[in-house]
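A.B. asks: Here is a sequence together with a model predicted from it:
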Amino acid sequence: MAEMKQQVKEEELEGGSGGKVELTPEERKAEQERIVKRISVELSIPLTKVKAAVSLLDEGNTIPFIARYRKEMTGELDENDLRSIEDKLQYMRGLETRKREVIRLIAEQGKLTDELQAAIEASVKLQEIEDLYRPYRQKRKTRASVAKERGLEPLAAWLLSQPRQGEPLREAERYVDADKGVTTAEEALQGAMDIIAEGIADDAKIRAWVRRHTFEQGVVRTEAKDAKQETVYEMYYAYQEPVKKLPPHRTLAINRAEREDVLRVALDVPNERIHDYIDRQIVRGGTTAPIRDLLVQTIEDAYKRLIAPSIEREVRGELTEKAEEHAIGIFSANLRNLLLQPPVRGHVVLSVDPAFRTGCKLAVVDETGKLLDVAVCYPTAPHNKVAEAEKLIGGLIDKHGAELIVIGNGTASRETEQFIATLISKRKAAGADQERELKYIIVNEAGASVYSASKLAQSEFPSLDVAERSAVSIARRLQDPLAELVKIEPKAIGVGQYQHDVSQKRLEESLSGVVESAVNHVGVDVNTASPSLLSYVAGINATTSKNIVKYREENGKFNDRKALQSVPRLGAKTYEQCIGFIRVLESPNPLDRTPIHPESYGVVDKLCKELGLKLAELGSEAFRAALEAVDTEDVAPKLGVGVPTLRDILDSLLRPGRDPREELPPPIFHTEVLDIDDLKAGMELHGTVRNVIDFGAFVDIGIKNDGLVHISQMSTKFIKHPMDVVSVGDTVTVWVLSVDTKKGRVSLTMRKPD
């Protein structure tokens, strides 16, 4: 899509977008049918399902709503399928628009043939359209355009006709004209060759072949600009790899090193076959030596000067685009797993935002996340006020009954962890925490500083400074990761690779979709949710989310789902899209606390009558037993509902108030600290996966730096990607492979040693 928008932008600069081509209803319908068929083929999704999904999207329905509440219509397509369809639909509609524009622009030049129009209309990729349009695009001044201005096109045409008789220089003398800037026959001949060279470079068939050949046979080579300079890119100082085998993370690493002026990057391609191929397209058999020699020389010039640099840019651009999409996919998957980490509820939490010089900021929050206390202590260098810090933190624990201590993983994290572990040990020895077991955990604080300096944080905690707000955010991340992390710009949550090297707009779009998916998967309590959380509910935008909170503040808690219809600017369509994902725990209607959409409340009433149940008994053993005995295939027709919808209704009734995150394993808590010097090869440890990347996963095993499990150490079987085995937040058993205490690196394995 980015490439398409750039092409359209260039066209607007050329002044060629003034006559937009409008379609008749019949033409638009035919175009829609073509697009739907292509999407079906390319995504291998049945045509009927694609057609239904496109229709629902065009009606303004959101993807979470379609995936959850329109399963019968789409044949139970999931969110991933629907997002793929939406992306393809957007791309292909843009493609069709571009086709019409290109046809119009060429027609306005009087150069459109039936054959060319058919080729444009048959194109399935933007690159194919642009290759066909290339000869007709208005260009900046070139050697060929200058030669054309000097009237040398007939000479170029004569050379291309490859006459069996005639001397090139003698023919060129006819075009010598000092007034036009052609002073010699040699100049005329060179101008004609420039025109031919540009024509060869603009030939769609030739460009397509050269592009394929470059992908198949090209080699990316890198070398250091200063081999003595120490950088993280040293493996690329003298490196080469075939284009078709270059993995995405290496593409992005090479691009970054090139931008930082560390590497020179070149794309080498064997050009003999390229010259031979172009020669077969241009030079006819039996062409006389003088003309043949000139054409071969022109072909070499066309490739070296015009085609090769252009194709190299295109190939590297395509490599980058694929690498960016891959990196965004990795980041998106990691983000979703992070957002869906199980909440740790029902505990008073003391949070520590570690630091050296400025001290550790402390915050205590109650079981609901309400701030109870803030303070600062200085247990780390350069102050080392350990006794004073122990007294302060111990007092906060006793005063508020804190059971869990959360430490951010930023600067001074491990030094602070050592201090906290020692404090817990001392309190245990003194019998201070007999009624509860005091534990600690380290959480990823990525993005906490972004949140703490935001307007949202300022409005939530106007009397706190930035570091104190950060401490509160760290505590709440443990209690409800999703509710807290949605307050932060998704790309600021560091669970990706090379996220700063990809298209930031595309990254933002993808990550926003991930957050939206996670929020709607869990559901939102409308009476406690922040505007940030509400804004990700299907159908609700930032303005509507603020209106909901404002209405709640002015009128008190919502008593049921229907009450949301009174919120300003929350219309019927928005209500339809969002209401199934909204929970009203205070409602007298128990269905308002479930994912069941109000449009299905009547179905639930019929189901209860069919089974002889009362909705007031929801949650009882008898109610549950009756539901478990339901044959969905048999009962669905009686209720006038589809089997998928009935299945979801039964699931919601069987587990009312269920939070899907609670089914995941809880995080690992600690009472004592582990040092890198304690590690030995073969030692068994339990850790938490913090990040998953192309070549492995980083696991928090309780030391200063996360250990790396390389992809080769994840399984005894071959795996394509680490995500086939682990996800962010997983609790894993690992064994120490090797320890580099000097660099602070630990290599781990998930393959149990013999």
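C.D. replies: Noted; the coordinates are in hand. Just so it is clear, the structure is predicted and the values come from calculations on it, not from any experiment.
A.B. asks: can we go C-alpha only for contacts and neighbour counts from here?
C.D. replies: OK.
A.B. asks: Could you pull out the helices in the stretch 601-750 of the chain for me?
C.D. replies: Counting by DSSP state H, counting those that start in this stretch, the stretch 601-750 of the chain has helices at residues 601-611, 621-628, 632-639, 643-654.
A.B. asks: most tightly surrounded among these?
C.D. replies: Ranked by mean neighbour count under mean count of other CA atoms under 10 Å, the helices of the stretch 601-750 of the chain are led by helix 643-654, which reaches a mean of 19.
A.B. asks: helices or strands up against that one?
C.D. replies: Applying 3 or more CA pairs under 8 Å, 6 or more residues apart in numbering; DSSP states H and E, we find helix 643-654 packed against helix 71-74, helix 621-628, helix 632-639.
A.B. asks: Now do the strands in the stretch 601-750 of the chain.
C.D. replies: Shown for the stretch 601-750 of the chain, the strands assigned by DSSP state E, counting those that start in this stretch span residues 684-693, 696-700, 707-710, 731-740, 745-749.
A.B. asks: let's bring in a second one:
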Amino acid sequence: MSEQETVLEMNEERMKAEEQERIIKQTAKELEISLKQIRTTVTLLDEGNTIPFIARYRKEMTGELDENQLRAIEERVSYLRNLEERKREVIRIIEEQGKLTEELKSSIVNAVKLQEVEDLYRPYRQKRKTRASVAKEKGLEPLANWIWEQPKQGDLNSEAAKFIDAEKGVETAEDAIQGAMDILAEQIADDANIRAWVRRYTFDHGMIRSEAKDAEQESVYEMYYNYSELAKKMPPHRILAINRGERENVLKVTLEAAPEFVYRYIAGQVIKGQSSVESVITAVIEDAYKRLIAPSIEREVRAELTEKAEKHAISIFAANLRNLLLQPPVKGKCVMGVDPAYRTGCKIAVVDETGKLLEVAVTYPTPPNNKKAEASAIINGLIDKYGVELIVIGNGTASRETEQFIAELIAERKGDELAYIIVSEAGASVYSASKLAQEEFPDLDVAERSAASIARRLQDPLAELVKIDPKAIGVGQYQHDVSQKHLEESLKAVVESAVNHVGVDVNTASSSLLSYVSGINATIAKNIVKFREENGKFTNRKQLQKVPRLGAKTFEQCVGFLRITDGDNPLDSTPIHPESYDVVDRLFTELKLSLDQLNTKEAAAALEKLSPEQMAEKLDVGVPTLRDIVESLQRPGRDPREELPLPIFRTDVLKIEDLVPGMQLQGTVRNVIDFGAFVDIGIKSDGLVHISELSDNYVKHPMDVVSVGDTVTVWVLNVDVKKGRVGLTMKKPANLA
């Protein structure tokens, strides 16, 4: 390597280091996390470690940053790295044009938003044909420069007459002046400082206005037919609603800011004092704003508002999905799943307590067939044959008629410990038609697979729901109106987080579930299942290293989240990582216990008395790691979901006609949105608890009070039987207080 090449390489390395340091400092400043924590996290991520692994097993290194903080760092660093790449590209292009100054380069290098870089690059970007570029081709740039200097003396018409050239299309002095004004308007519109100020002003003071394209047309957007609101105060769900109305060609939407303030600001930046061309400069300012700046700034601000609204909607969807995935499993029960329908009949699937399919059937208790006696005989026969304790009904078509039939059947079976529950079947049809469902149930038709999925959803919501595209689960709002790429990334992260939080039994998990485990992709997940089928159950975690494509790095990332019950080593059933097994050995030696005593009263008592801080020093291990180890040893094999209350099981039907204001009910939160929560109280449609009815205290957002899956006490506020709507409150009525 030549000396020159060595110098170039060293310069490149130095620039990369400076760039990395800029990114780390900017991320630390924005997220208010220490430089050391950011630097360590970035290094760990760059080494190929996953966020669940870092959050659980590298707490000492990151200062106990949680998953949300780690994801925020990952997201921001990725953005800033892309930004640095764009800066390099812009600097290169301007430099090639011979127009790069040190001041401009410094401004680009120090920009912290992509928009700032694009504003600085705007004057140098190759443009399509514009009025200004045409005027420049006609040789009018010198006249524009003369006007821009704003001479105190001089006659504009006389100066413009010098540029008359019929061959170039400049017939008159007025043509020349107009061309020069077009050049100056574009120059003002391309000024980065002016654009930044106008964008900020429009965002802070602009009004969103919407009106109907056809005021006579009935639609769900009628409240927006003549609507206006300060843009920055518009809640996310309203922004997404008017966007959809505009997209469906029902609404015309504009963003308007008072132009006189903008003119005044630009004039302050442009006008140097009294001059012979002041009126022309004033006209140029108005043209620059109305024709060039306002339309593009309106697009940019609306795009920013939409991006924020989408981010909010995705965060709500993600939080709802996580709560749904972490619903407690209903274990140890033989379950009957029912996929209700009218003409094609209700598909029945019975699964044992492990989720194994026992039998399927079809019954026709609903209209138009109404074969209730025959259906009763079939269902009663299955209940008796397999000892069914719980019937799970999907909430789709014919759900309530099926519920009525099942409730009557339960009432007739006096003395049975039999109950039913209605569950959301969102996504069940997507799963049933999938390749995965075909592999799992090759001999069943689509509806029968759906019934089996509905039954299993109650037994283990997480294991069943991971088989479905998260977008199809339906616990959000406006999920079809947001960036599908961002939605998919966010929901995948939520599923990954939930799966690793709970842990996975490597001997029973499907490849779908395994593919969400830290470090494991779809190919490795299938290889684990294939290895298990060919070699029998895993008896220790070390055997995972024999799985094809599961290398050392993957093993390190995944092994702590994979559980082996009744294996060779009791620690394999805990979240303790094998890298810490020697810590457990030394800990038990200090406590004068053997590993065989795990789960005994002696071990529990010794662990309860232990001081993690003192013992960590003795064992030369980090306090957070030891704390996690002790917690895992105190409750080996614990499922964190089991601490949550079980869903509400029912034995009789409630109809909307039965409801009266003031009636107290127990319900399950099905969805949480910006303006309230929908609660299943056992009738056909979920009731709405408006945000104002969630608490006696001020509620900033419904998620501060309720989550999907919560069991809540509600009181009926109002009932609209015709529309099938029920208003609920969680505020205890005064007469009951």
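C.D. replies: That came through, no problem. Only a predicted model underlies this, so the values are computations on that prediction, with no experimental measurement involved.
A.B. asks: which one of the helices of the stretch 601-750 of the first structure lies closest to P722 of the first structure?
C.D. replies: Closest of the helices of the stretch 601-750 of the first structure to P722 of the first structure is helix 643-654, at 31.9 Å (criterion: CA to CA).
A.B. asks: Need the residues that contact that closest one.
C.D. replies: Defining contact as CA atoms under 8 Å, 6 or more residues apart in numbering, one finds that helix 643-654 of the first structure is touched by 69, 71-72, 76, 594-596, 604, 618-619, 624, 627-628, 632-633, 636, 658.
A.B. asks: and if you look at stretch 53-64 of the first structure?
C.D. replies: Contacts to stretch 53-64 of the first structure, defined as CA under 8 Å, 6+ apart, come from residues 36, 66, 73-74, 79, 82-83, 85-86, 89, 516-517, 520, 538-539, 577.
A.B. asks: M683 of the first structure: which of these is nearest?
C.D. replies: Among those, and counting by CA to CA, the member closest to M683 of the first structure is S517, at 39.0 Å.
A.B. asks: Tell me how many other residues crowd that closest one.
C.D. replies: The tally of other residues near S517 of the first structure (other CA atoms under 10 Å) stands at 19.
A.B. asks: In a markdown table: the strands of the stretch 601-750 of the first structure, plus distance to A355 of the first structure.
C.D. replies: Formatted as a markdown table, those follow (distance: least, CA to CA, whole Å):
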| stretch | distance to A355 of the first structure |
| --- | --- |
| strand 684-693 | 21 |
| strand 696-700 | 20 |
| strand 707-710 | 23 |
| strand 731-740 | 25 |
| strand 745-749 | 22 |
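A.B. asks: Can you tell me how far E102 of the second structure is from R86 of the second structure?
C.D. replies: According to CA to CA, to the nearest Å, E102 of the second structure and R86 of the second structure sit 18 Å apart.
A.B. asks: Give me the most central residue, the first structure.
C.D. replies: By CA atoms, centre = their mean, the first structure has its centre lying nearest to I328, at 3.1 Å.
A.B. asks: hang on, isn't that residue packed against D501?
C.D. replies: No: using CA atoms under 8 Å as the test, I328 of the first structure is too far from D501 to be in contact (10.2 Å).
A.B. asks: For those two, list the residues in contact with both.
C.D. replies: With CA under 8 Å, 6+ apart, I328 of the first structure and D501 have no common neighbours.
A.B. asks: Spatially, what comes nearest to the most far-flung residue of the second structure relative to its centre if we skip its sequence neighbours?
C.D. replies: Relative to the centre of the second structure, and counting by CA atoms, centre = their mean, the farthest-placed residue is S158 at 63.3 Å. Residue nearest to S158 of the second structure in three dimensions, not counting chain neighbours: A173, with 8.0 Å by CA to CA, 6 or more residues apart in numbering.
A.B. asks: burial measure for the one you found, as a count.
C.D. replies: When counting by other CA under 10 Å, one arrives at 19 neighbours for A173 of the second structure.
A.B. asks: Tell me if I'm right that it and A160 touch.
C.D. replies: Yes: in terms of CA under 8 Å, A173 of the second structure counts as a neighbour of A160; the distance is 5.0 Å.
A.B. asks: which residues are common contacts for the two?
C.D. replies: In contact with both A173 of the second structure and A160: no residue, using CA under 8 Å, 6+ apart.
A.B. asks: To which residue of the first structure is A283 of the second structure aligned?
C.D. replies: Mapped onto the first structure by TM-score structural alignment, A283 of the second structure lines up with Q297.
A.B. asks: Kindly apply the preceding question to P461 of the second structure instead.
C.D. replies: Aligned counterpart of P461 of the second structure in the first structure: P481 (TM-score structural alignment).
A.B. asks: list the contacts for the residue lying closest to I528 of the second structure once chain neighbours are set aside?
C.D. replies: In this structure, I528 of the second structure finds its nearest non-sequential neighbour in V547, 6.1 Å apart by CA to CA, 6+ apart. Neighbouring residues of V547 of the second structure by CA under 8 Å, 6+ apart: 524, 527-528, 531.
A.B. asks: Okay, and which of those residues map to helices?
C.D. replies: Using DSSP state H, the members of the contacts of V547 of the second structure that fall within helices are 524, 527-528, 531.
A.B. asks: Of those residues - the most surrounded one?
C.D. replies: I528 (27 neighbours).
A.B. asks: so the helix with the most length in the first structure matches what in the second structure?
C.D. replies: In the first structure, taking DSSP H as the definition, the longest helix is helix 308-339. On the basis of TM-score structural alignment, helix 308-339 of the first structure is assigned to residues 294-325 in the second structure.
A.B. asks: Kindly report the same for stretch 55-67 of the first structure.
C.D. replies: Under TM-score structural alignment, stretch 55-67 of the first structure corresponds to residues 43-55 of the second structure.
A.B. asks: So which bits of that stretch are buried?
C.D. replies: Neighbour counts over stretch 43-55 of the second structure (16 or more other CA atoms under 10 Å) mark 44, 49-55 as buried.
A.B. asks: again, but for stretch 388-398 of the second structure
C.D. replies: Using 16+ other CA under 10 Å as the test for burial, stretch 388-398 of the second structure gives 388-396, 398.
A.B. asks: Report the aligned residue range of the second structure for stretch 659-677 of the first structure.
C.D. replies: Using TM-score structural alignment, stretch 659-677 of the first structure corresponds to residues 639-657 of the second structure.
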